[in-house]
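Q: Here you go, sequence then predicted model.
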Amino acid sequence: MGMTPEGVVNGNISHLELAMEAGINLKNLRVNLFKFHIEKIAGISLVFEGPGFITSILNGVAGMLTPTIEELIPEKGDEIVKGILESKISELNKVICEKLNDC
């Protein structure tokens, strides 16, 4: 399934449009595979934390160096967004279920 500016693929709303409806801007959604790999292997975070100007510069540079989903795998963009949305919806449903004691 490809992404279209109209957001419609084969008569259905595309995942790109769904993501935009959910407030996710694909241009700003960054996928840092190196960070993901390191976190999975070592259990550490490569996001710089702490107050100050230097920290914000480091995080800004890290963000600029990571490719967007569309640049990484254009033909899989919809699937990735769908996965992200399904994951977030699943997390939200779990929290609601636990809060209401209605699982």
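A: Thanks, I have it.
Q: Only C-alpha atoms from now on, for both contacts and neighbour counts.
A: Will do.
Q: Neighbours of I54, how many?
A: 11 (other C-alpha atoms under 10 Å).
Q: Tell me how far it lies from I89.
A: 35 Å (C-alpha to C-alpha, to the nearest Å).
Q: V8 too?
A: With C-alpha to C-alpha as the criterion, V8 and I89 are 22 Å apart.
Q: Comparing these two, which residue is more hemmed in?
A: Just comparing V8 and I89: by other C-alpha under 10 Å the higher neighbour count belongs to V8, 15 against 12.
Q: V81 is in contact with L16, correct?
A: Yes: between L16 and V81 a contact is recorded at 7.0 Å, counting by C-alpha atoms under 8 Å.
Q: One more to weigh against that first structure:
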Amino acid sequence: MNNLFGNEETKPDEEKTEVPKKQKRPRKKTKPDEPKSFEDAIDELEKLVERLEDPETPLEESVKIFERAQFLAKWCMNILEKIEGKLKLLVPTEEGFELEDFEEE
């Protein structure tokens, strides 16, 4: 017998079988436009600067290049700030050497 939705009704004593749902893969939180490494970002920045300096580059393209360069520069600064917190200086003392936190002057 069909119910209101046109589906066949099951009797209480009938066993229901569940169809397994498709499993979703966890998504990475990295953006697809992020560089793979600091060095890759610097290389790309250098190329973008060359394109910006080219007088033949159209204005609309220059704006897109500038936006990408700005993103990469901020990305690199974030990497450098993280690394800076891990840097230590090896300072000579009377007893030998001592590690001190790196502080920007």
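A: Yep, it's here. All values derive from a computational prediction rather than experimental measurement.
Q: Superposed, what's their TM-score?
A: Once superposed, the chains reach a TM-score of 0.27 (TM-score structural alignment, normalised by the length of the first structure), with 46 aligned residues with a C-alpha RMSD of 4.1 Å.
Q: Can you check which residues contact both of L16 and V81 of the first structure?
A: Residues within reach of L16 of the first structure and of V81 at once, by C-alpha atoms under 8 Å, 6 or more residues apart in numbering: there are none.
Q: Between those two, which is the more surrounded one?
A: Neighbours were counted for L16 of the first structure and for V81 using other C-alpha under 10 Å; L16 has more, 25 against 22.
Q: In the lengthiest helix in the first structure, which residues are buried?
A: When the first structure is parsed with DSSP state H, its longest helix is helix 77-100. Within helix 77-100 of the first structure, the residues scored as buried using 16 or more other C-alpha atoms under 10 Å are 77-78, 80-82, 85.
Q: Would you reformat those as JSON lines and include distance to V61 of the first structure?
A: As requested, those are arranged in JSON lines below (distance: C-alpha to C-alpha, whole Å):
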{"residue": "G77", "distance to V61 of the first structure": "23"}
{"residue": "D78", "distance to V61 of the first structure": "26"}
{"residue": "I80", "distance to V61 of the first structure": "24"}
{"residue": "V81", "distance to V61 of the first structure": "24"}
{"residue": "K82", "distance to V61 of the first structure": "27"}
{"residue": "L85", "distance to V61 of the first structure": "27"}
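Q: right, and out of these, which lies closest to N12 of the first structure?
A: D78 (12.6 Å; C-alpha to C-alpha).
Q: Touching, the closest one and L16? I think so.
A: Yes: assessed by C-alpha under 8 Å, D78 of the first structure is found in contact with L16 at 6.0 Å.
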